[in-house]
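Enquirer: here is my input, please return the structure:
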Amino acid sequence: MPERAIDSGLIDRLGFLDPYLGGKTTRIGASVNWTQDGATPITALAYAHYYKFKLISNFTYFLDDPVHGDEFEQRDSRFVLGGKVDKRFAFDLGVPVELLVGAETRNDLIAPVGLYHSEFGQITSTVRQDRVDEESVGAFAEATIHPLSNVRVILGLRGDGYAFQVRSSIAANSGHATAGIVSPKAAIAWTPIKQVEVYANYGEGFHSNDGRGTTITINPQDGSPAGKVDALVKARGYEVGVRTRPIDGLTLTATYWSLHLNSELQYDGDQGETSPNGPSQRHGYELSSFYKPADWLTVDAQYTRSFARSTDLPPGQDHIVNALESVVSAGVVAKYQRASAAIRVRHFGPYPIIEDNSVRARPLTVVNARVGYDLGRIELAADLLNAFDAHDYEIEYYYVSRLAGEPLAGVADRHVKPIEPRQLRLSATVHL
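Expert: A predicted model of the protein is given here:
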């Protein structure tokens, strides 16, 4: 909600402006796992699921259409079929070598996926509606080598291929696209003494963009020309760290990491168009501890700090919006016979919600608690969510919107989603 609507008393902190917003989603799935043990074990996985999604949103209210409003509906319906198989081998080439090879595939049959103008919760016109068939296949190999008793080296290589077939309600946005990418990786771990392990990792990967962006030529919102995006965008990451066990039951880990993305291209489903963003560089460190002072008690804590910048923008204008900068998490779990109790606190520090960092999200702290009892095949639990009834905001954006009666140009403001109030959730899990 626009924060000004809350501050002015137009709505309360948990209120809303458009009563027709909301949606529903359905997911039904099945999977089968198969394993053959032996000197060269094989594992196989096959899965299928059906997914359906409908959501009515309104982020800018009366900015684009002062008469009928900016409400819109998104729909997605798809069948997903996929599988994976891998096989392990062991060799002695003067040093022990373990080899893992495998392949996997996934097919998404999406019909339809659409964006529509709506008013009072009813569709008034179609922005775009598409049928998308997306197929992917990958093959990989990973070798684990032990050149010394206290050194482990991992070398890997993966290849992926994608194919997209788009049939759009806008004929010019229909088409076919293919893409492929190769991703190597390497890791080394050294244990100089029993209580200390030092490691370093390098890896390349990718993220895929929405298939509709690979064939788009016309912006469905206004008919202007639109540029196609790369289907697969390479990522490159590094990590170095140390893990130590100074006393029995205590593990401490410190890690420094760096990640470079060639592009943060993404499909903007709310606008029906592809939003190209430039390359980025992220880096940071993580500190974690895990302590088990007794068989019935576990304590853990983590702290992460990260920095994210767009590398094609000038300093001061290069902050990546909504990129978290600091997170603290800690928890305690106690178990006695069949009973258990846990409490966990999470804290998210401020982060930029505009590129020049002049507006930042406020911190969020939430505490959750849980008690459970295991009856064997049935497990009972009670969760107290947001135990101290914090009134923080769990999401903050900064953009222009317009409420009824405001200037046609709209008002730049924070748009917030408050954390849900304290609630008690009871559950029962049955193991067949």
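Enquirer: going by C-alpha atoms from here, please, whenever you check contacts or count neighbours.
Expert: Fine.
Enquirer: who does the strand or helix carrying residue 253 touch, helix- and strand-wise?
Expert: Using DSSP states H and E, residue 253 sits in strand 250-261. Judged by 3 or more C-alpha pairs under 8 Å, 6 or more residues apart in numbering; DSSP states H and E, the packing partners of strand 250-261 are strand 232-244, strand 280-294.
Enquirer: go ahead and confirm residue 258 touches residue 286.
Expert: No: taking contacts as C-alpha atoms under 8 Å, residue 258 lies outside contact range of residue 286: 11.5 Å.
Enquirer: would you do the same for the sequence below? I want to compare the two.
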Amino acid sequence: MKKTLLLANILLLGVSYSSLAQALKGRILDQTSSPVIGAYVIHNESEHHAHTNGSGYFVLQGVSIGDSIQVSHMGYETQNLKVEALDREFTIRMRETAIELGEVVFSQDLNPLNTLSRIDLRTNPVNTSQDILRKVPGLFIGQHAGGGKAEQIFLRGFDIDHGTDINITVDGMPVNMVSHAHGQGYSDLHFLIPETVERVDFDKGPYNADKGNFATAGYVNFQTKRGLDKSSVSVQGGSFNTVRTVGLFNLINEKKNNAYIAAEYLASDGPFEASQNFNRINLMGRYGLSLDDGSDISLIASYFTSKWDASGQIPIRAVESGQISRFGALDDTEGGYTSRTNLGLTHAKQINDRLFIKNNVYYSNYDFELFSNFTFFLEDSVNGDQIRQRENRAIFGAESQLTYSKLFSGGEYDLQFGVGLRNDDIRDNELAGTKNRDSVRFVTQRGDITESNYYTYLNLNVSFDKLRINPGVRVDYFNYLYQDELTPAYDPKSLNAAVVSPKLNFIYTASDNVQLFLKSGIGFHSNDTRLVLERPNNESILPRAFGADLGGSFKLMPRLILNSALWVLRLEQEFVYVGDAGIVEPSGRTSRRGVDLGLRWQANNWIYLDGDFTYSYARSIDDAEGENFIPLAPRITTTGGLSFEKDRLSGALRARYLQDRPANEDNSVIAEGYTILDLNANYRVNAFTFGFFIENLLNSEWREAQFDTESRIRLANGQLEPEPVSEIHFTPGTPFNFRGFVKFTF
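Expert: Reported below is the predicted structural model:
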């Protein structure tokens, strides 16, 4: 009888405890209602902890009413709170404070590189869309012509051209354009207003199951601010008749309701003798709503338009002979026009203690027209070789991602399942020969493309005391359809293809100050629909990339962090730029290996130093030794600088170095490297901020974009060259460029 009563009491106590100790669910936001991602939530009584996910949600098990929790994140004030209820979602708002590297703690749930990118964004603010890409360590960019064209990108031994081997998104909306009129993966990021960027999420290599097409060298996802704490208006002006105005207007900033609009206007003549006549307009609006059932809804709408004239790439011989200056032109009728309208809807909900769902739907309407002349009079000695590339496309996509989390004896796991689609409907994708932009001499290609990508992925994270194992797999299915408008009959061609991409990663957190990783995976980039349908039996339909990374992050001192990686990446197929046609075409297999090093040091409470070094060895596998260099593949790149933020004064001195690199397959032609210094500073006086930006502080002469191109030019005496010449053609880098600004916050 006594044993029975004792057992009953134990059971009652167990039931009583289980009714008291429950899961605490909540969301952590900043003062602008943007989610604080990766915040550390610790249960002070048991030291159990949790981290916030990509939407700022967390679930902390084993919490009772009256317990206390601590919430912390680098760059925010630490909060200690008492749990007063468990029957509703807990919302915590954090206030920003000065960056303190001593607060960085390595955890299995966090990517140290993304944490460091947040430091860089805070201490080195940007004011151009292209500068945002430079927040990825080791990533270099170069403008081809006119300021309105997408930048040329370099990363991990890749000349990625405009985006062939890097996956770029904004709030989950793709930036890369498949089967684009100018080149596969074309990524024009100029529709993004840099002042609206809250977070830069990135990783290098093909190791993430939720990242698909083009994620071979890596991926970058920009997340915009959910809301604004205050409104602001700024005006900039400076060299080359440059004017830029930006307005950020806070409409609503409440606990469950927030909205803002942003606008940007930019105009510039540029440093060229023939004015660029460049102008860009950006409009954006974002609305966020949190419902009582735990749902979070975000609606984003934006409009972008840009047009420009360009002086194009010029041959070295024309400059050295004195025929034109470095900022002159042989065909100043180049240029272009582009526009993009975006709509995006995101829904996220913590369904219960273990289940979280996120849905994303987007639509884009895009126009593009580009006039270029790479070879001048090589093909047509009378009219010249100017070409026009243009298209109009509509993009629709949707994705659902379900995450299931559970504790088990000795650890925890979360299983992520995603499914989605993307459809590109491209009309009048054209390559034509033109003269002075106003007359069409011939049409090489014109047609309608429909390309659909259906995908699913499974991602598992199993965390033990110090080790996290992350296997994953992704399946992509493509449908290609092309109707050639130059043929008399309606006879569309179609083809289907699929690719499977497995991943396996290990992250070992030895301590709060040491984290090691081994990553491996297979990724891919798709090829242009027209190329695929021309070669339906070729393995180049969805060429794969095989990669591995071995490295770690080390907190060597309280305010000194080092991250490093040894990596290797092999591709089944590469892309080569063909200047005489203004297109890209496939070649053979390639192999790359290299080293990445990054350093972040906080000298005191207001001075920060950073540096990133990359070495890459890139070769073609199928070509003979000495003839297997990959044109324009960077070998050594270095970026770094000093930033300061004290009271009302802040600023930075930045440097970037790109070593000489081969411009052709046998390394007989060299693309010259460069070192550029930039400087910025600003000072706050009440509601006003005054400051300046200086690009190319030392006024160095440098070549931004370079290609080994065969061309034929008309000489100063009006006669054509007797024979074509193959040599470096380049666009000159910006000379000393000063812009001052004033900003009013209200």
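Enquirer: and among the helices and strands packed on strand 250-261 of the first structure, the most buried is which?
Expert: Among these, the stretch with the highest mean neighbour count (mean count of other C-alpha atoms under 10 Å) is strand 232-244, at a mean of 19.
Enquirer: so what's the aligned residue in the second structure for residue 176 of the first structure up against?
Expert: Using TM-score structural alignment as the criterion, residue 176 of the first structure maps onto residue 494 of the second structure. Counting by C-alpha atoms under 8 Å, 6 or more residues apart in numbering, residue 494 of the second structure makes contact with 479-482, 533.
Enquirer: ok, residue 114 of the first structure next?
Expert: Contacts of residue 114 of the first structure (C-alpha under 8 Å, 6+ apart): 74-76, 126-130.
Enquirer: element containing it, please.
Expert: Applying DSSP H and E as the criterion places residue 114 of the first structure in strand 96-119.
Enquirer: now that strand: which residue numbers in the second structure?
Expert: Against the second structure, strand 96-119 of the first structure falls on residues 412-435 (TM-score structural alignment).
Enquirer: in that stretch, what counts as buried?
Expert: 413-435 (16 or more other C-alpha atoms under 10 Å).
Enquirer: with the first structure overlaid, how far apart is that stretch on average?
Expert: On superposition with the first structure, the mean distance recorded for stretch 412-435 of the second structure (mean C-alpha distance after the TM-score superposition for the first structure) is 1.1 Å.
Enquirer: tell me where the stretch 451-600 of the second structure has strands.
Expert: Using DSSP state E, counting those that start in this stretch, the strands of the stretch 451-600 of the second structure run over residues 467-484, 493-511, 514-524, 544-557, 560-571, 575-578, 583-586, 590-602.
Enquirer: and those, which is most packed in?
Expert: Mean neighbour count (mean count of other C-alpha under 10 Å) peaks for strand 514-524 among the strands of the stretch 451-600 of the second structure, with a mean of 22.
Enquirer: what stretch of the first structure does it fall on?
Expert: The aligned range for strand 514-524 of the second structure is 196-206, by TM-score structural alignment.
Enquirer: post-alignment, the matching stretch versus the second structure, mean distance?
Expert: When the second structure is superposed, stretch 196-206 of the first structure averages 0.9 Å from its matched positions, counting by mean C-alpha distance after the TM-score superposition for the first structure.
Enquirer: I'd like the distance from that stretch to the chain centre, please.
Expert: With C-alpha atoms, centre = their mean, to the nearest Å as the basis, stretch 196-206 of the first structure stands 21 Å off its chain's centre.
Enquirer: swap in stretch 306-316 of the second structure?
Expert: Offset of stretch 306-316 of the second structure from its chain centre (C-alpha atoms, centre = their mean): 25 Å.
Enquirer: do stretch 142-155 of the first structure as well
Expert: Relative to the centre of its chain, stretch 142-155 of the first structure is centred 31 Å away, using C-alpha atoms, centre = their mean.
Enquirer: which residues are in contact with it?
Expert: The contact list for stretch 142-155 of the first structure, computed with C-alpha under 8 Å, 6+ apart, reads 95-101, 156-157, 184-192.
Enquirer: how much space between the aligned residue in the second structure for residue 234 of the first structure and residue 570 of the second structure?
Expert: Applying TM-score structural alignment, one finds that residue 234 of the first structure aligns to residue 544 in the second structure. Residue 544 of the second structure is 8 Å from residue 570 of the second structure, where distance means C-alpha to C-alpha, to the nearest Å.
Enquirer: now residue 740 of the second structure
Expert: 46 Å.
Enquirer: before we move on, back to that, redo the strands of the stretch 451-600 of the second structure as a markdown table? Include distance to residue 250 of the second structure.
Expert: Listed next are the strands of the stretch 451-600 of the second structure as a markdown table, based on distance: least, C-alpha to C-alpha, whole Å:
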| stretch | distance to residue 250 of the second structure |
| --- | --- |
| strand 467-484 | 40 |
| strand 493-511 | 41 |
| strand 514-524 | 40 |
| strand 544-557 | 38 |
| strand 560-571 | 36 |
| strand 575-578 | 45 |
| strand 583-586 | 44 |
| strand 590-602 | 33 |
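Enquirer: so which of these is nearest residue 220 of the second structure?
Expert: Among the strands of the stretch 451-600 of the second structure, the nearest to residue 220 of the second structure by C-alpha to C-alpha is strand 514-524 (14.9 Å).
Enquirer: what angle separates that closest one from strand 493-511?
Expert: Orientation check (axes from the mean of the first three to the mean of the last three C-alpha atoms, to 10 degrees): strand 514-524 of the second structure against strand 493-511 gives 170 degrees.
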